[in-house]
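Engineer: predicted coordinates and the sequence they were generated for:
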Amino acid sequence: MKKILLAGESWETFSIHIKGFDTFFTSKYEEGAKWLIEALEEADYEVDFIPNQHAASKFPTEIEEISQYDTVILSDIGSNTLLLHPDTFEKSISTPNRLKLIREYVKEGGSFLMIGGYMSFQGIDAKSKYKNSPIEEILPVVMMATDDRVEVPEGMYPEAVKEHAVLEGIEYKWPMLLGYNKFAADEKGEVLVEYDGDPLVVVGKYGKGRTAAFASDCAPHWGSPEFVEWDNYGKFWAQLIGWLRKDI
């Protein structure tokens, strides 16, 4: 089975246009998953994508559902979206805790990846709220308790710091990124890529499964055009998923 569940990577903007006495409104829907999905599909992975606006209701609630996937990826999706199923938030009906569900899934041999962004790890204004959650428990990192974003508008160039199957055949100097979520590796984590002493790619194990944290973004704005068009963009993600699945 080479089936991946990807949740997050979508957003909507609502704009107010003020022209003197008059105003009008516009809205726009966007997705940031296309580069990652294309890269994984080219590596023969089947990707089921649940964008943010559907994740609260459509993300799996039972171990049988989530176990059909051998890798689960959360990218730019806050914990409240997974904790607050519409039945719970709107009707006060008890529903499964999907952060605990992911933990159980990994403990029994599944694999999990969190990709950075404004709504990953702790995120902007610490609104993502994964600190002290089952997700922090399974990841090989220690998250900050506050807003963890590090903006690098001048550009940053990460470097590989360890030989590993995930980085096989990939040059040690990476293309430019524009920011990341700051965290530390924990005792079970292996740091593979760094910038300025901060870990950017960390891999580890939890129970029977494997997990990984990628501190920057798979898409703009932190993921620059130089990064998403990088010759090794697809190779990196394919090999990271391959390691998580225990293929390499």
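Structural biologist: Looks like it came in fine.

Engineer: going forward, measure contacts between C-alpha atoms and count neighbours the same way
Structural biologist: OK.

Engineer: you'd agree Ser111 is up against Trp243?
Structural biologist: No - using CA atoms under 8 Å, Ser111 is not in contact with Trp243, being 9.4 Å away.

Engineer: who has more neighbours, the two?
Structural biologist: Ser111 (29 against 19; other CA atoms under 10 Å).

Engineer: if I look at that one, how far off is Asp231?
Structural biologist: 25 Å (CA to CA, to the nearest Å).

Engineer: all helices of this structure, in order?
Structural biologist: 34-42, 52-58, 63-66, 79-83, 86-91, 98-107, 134-138, 225-228, 233-244 (DSSP state H).

Engineer: now tabulate the ones you listed in TSV and tack on distance to Ile18.
Structural biologist: Formatted as TSV, the helices of the chain follow (distance: least, CA to CA, whole Å):
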stretch	distance to Ile18
helix 34-42	33
helix 52-58	28
helix 63-66	46
helix 79-83	32
helix 86-91	34
helix 98-107	42
helix 134-138	42
helix 225-228	32
helix 233-244	41
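
Engineer: nearest to Glu190, out of the ones you listed?
Structural biologist: Each of these has some distance to Glu190 by CA to CA; the shortest is helix 233-244, at 12.8 Å.

Engineer: tally of neighbours for Asp44?
Structural biologist: Other residues close to Asp44 by other CA under 10 Å number 12.

Engineer: excluding sequence neighbours, find me the nearest residue to it.
Structural biologist: Lys2 (7.5 Å; CA to CA, 6 or more residues apart in numbering).

Engineer: same question for Gln68.
Structural biologist: Lys3 (7.6 Å).

Engineer: pretty sure the one you found is touching Ile66, no?
Structural biologist: No - at 10.7 Å, Lys3 does not count as touching Ile66 under the criterion of CA under 8 Å.

Engineer: dropping in the other structure now:
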Amino acid sequence: MRVLLLGESWHVHLIHQKGFDSFTNSEYTEGGAEFKEAVRNRGWQVDHIPAHRIADDMPQTVEGLAAYDCVVISDVGSNTFLLTPSVFKNSLPGVNRLQLIADYVRQGGALLMVGGYLSFSGIEGKAHYARSPISDLLPVELLVGDDRVEAPQGVKPVVVKEHPALPASRDWPAVLGYNATIAKPEAEVLVTVDDAPLVAVGTAGDGRVAVFTSDLAPHWAPPPFLAWDGYGDLWHQLFTWLSAGE
């Protein structure tokens, strides 16, 4: 049982201004530690390709992706898949990695998109998946423009439909935000926040697709959500359903 996690990493460049003088430093972080631990504890192998390694390390054939039961895209924008160095710097045609994922799913693979500032449409619309090959697969319509809904007060998810893709627990902790989407007519919406989809599932060709429109880690997923006894079961149940195929 293998999962390929794409994204969940970032570089931060800091400017320290101290009166007349300033200096800079940078930090690199890989997120999703709680997610990876919870999934691995339930028997799944997680291969993580951070955002800056996608151009070099992501499989470039459907057969390569087919080694995985599910592909997870989390908090990394569409440009990372489309504007690889060979295309952007050298104008050399190459593999459309999002079309590759779409082909993989339609041939029996599975895709989960998890929310974040660079998922769905994202902050200032910069994730920009609405016009990508991924958008046709997803069970939700993507907004054009900034789709973030910030909820610093916390908003409680509501289970609206029982489904094998969900954990047994119905008492979900609050999240602090999510990406706004609109359910497609054929989608099954399982969990909502503010009446918008939080968890929705569907099919594409011979494969299965799902969305979780909040984050798998801070800041939208606060400590109580990560400590929730249903946190690991959520991902386990989603992956189990997704990888079952048609």
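Structural biologist: Okay, I see it. For clarity, every value in this text was computed on a predicted model and none was experimentally measured.

Engineer: just give the TM-score of the two.
Structural biologist: After superposition, the two chains reach a TM-score (TM-score structural alignment, normalised by the length of the second structure) of 0.97; 246 aligned residues with a CA RMSD of 1.3 Å.

Engineer: how about the contacts made by the residue nearest to Asp44 of the first structure?
Structural biologist: Taking CA atoms under 8 Å, 6 or more residues apart in numbering, we find Lys2 of the first structure in contact with 44-46, 69-70.

Engineer: which ones among the residues you listed map onto strands?
Structural biologist: Among those, DSSP state E puts Glu46 in strands.

Engineer: quick one: which of the contacts of Lys2 of the first structure is the most crowded by neighbours?
Structural biologist: Asp70 (21 neighbours).

Engineer: neighbours around the residue lying closest to it once chain neighbours are set aside, how many?
Structural biologist: Once flanking residues are discounted, Asp70 of the first structure sits nearest to Gly110: 5.5 Å by CA to CA, 6+ apart. Using other CA under 10 Å, Gly110 of the first structure has 25 neighbouring residues.

Engineer: could you measure from Gly110 of the first structure over to Ser133 of the first structure?
Structural biologist: 18 Å.

Engineer: coming back round to it: rebuild the contacts of Lys2 of the first structure as a markdown table, extending it with distance to Ala33 of the first structure.
Structural biologist: Shown next, in a markdown table, are the contacts of Lys2 of the first structure (distance: CA to CA, whole Å):
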| residue | distance to Ala33 of the first structure |
| --- | --- |
| Asp44 | 17 |
| Tyr45 | 14 |
| Glu46 | 14 |
| Tyr69 | 18 |
| Asp70 | 19 |
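
Engineer: from the contacts of Lys2 of the first structure, which is closest to Thr13 of the first structure?
Structural biologist: Scanning the contacts of Lys2 of the first structure for proximity to Thr13 of the first structure, where the rule is CA to CA, the winner is Glu46, at 29.2 Å.

Engineer: quick one: contacts for the closest residue in space to the closest one that isn't next to it in sequence?
Structural biologist: Distance criterion CA to CA, 6+ apart; nearest residue to Glu46 of the first structure, sequence neighbours excluded, is Lys3 at 4.8 Å. Shown in contact with Lys3 of the first structure (CA under 8 Å, 6+ apart): 45-48, 68-71.

Engineer: ok, those in the second structure: which stay?
Structural biologist: Contacts conserved in the second structure for those, counting by both residues aligned by TM-score structural alignment, their matches' CA atoms under 8 Å: 45-48, 68-71.

Engineer: and the furthest pair within those residues?
Structural biologist: Tyr45 and Gln68 (13.5 Å).

Engineer: and stretch 227-246 of the second structure, which residues are buried?
Structural biologist: 230-243, 245 (16 or more other CA atoms under 10 Å).

Engineer: with stretch 7-22 of the second structure instead?
Structural biologist: Buried residues in stretch 7-22 of the second structure (16+ other CA under 10 Å): 7-9.

Engineer: give me the subset of those that lies in strands.
Structural biologist: 7, 9.

Engineer: counterpart of Tyr178 of the second structure in the first structure?
Structural biologist: In the first structure, the residue matched to Tyr178 of the second structure (TM-score structural alignment) is Tyr180.

Engineer: what residues are up against the nearest residue in space to Ile77 of the first structure that is not next to it in sequence?
Structural biologist: What sits nearest to Ile77 of the first structure in space, not counting adjacent residues and going by CA to CA, 6+ apart, is Gly8, at 4.7 Å. Gly8 of the first structure makes contacts with 50-52, 55, 74-77, as judged by CA under 8 Å, 6+ apart.
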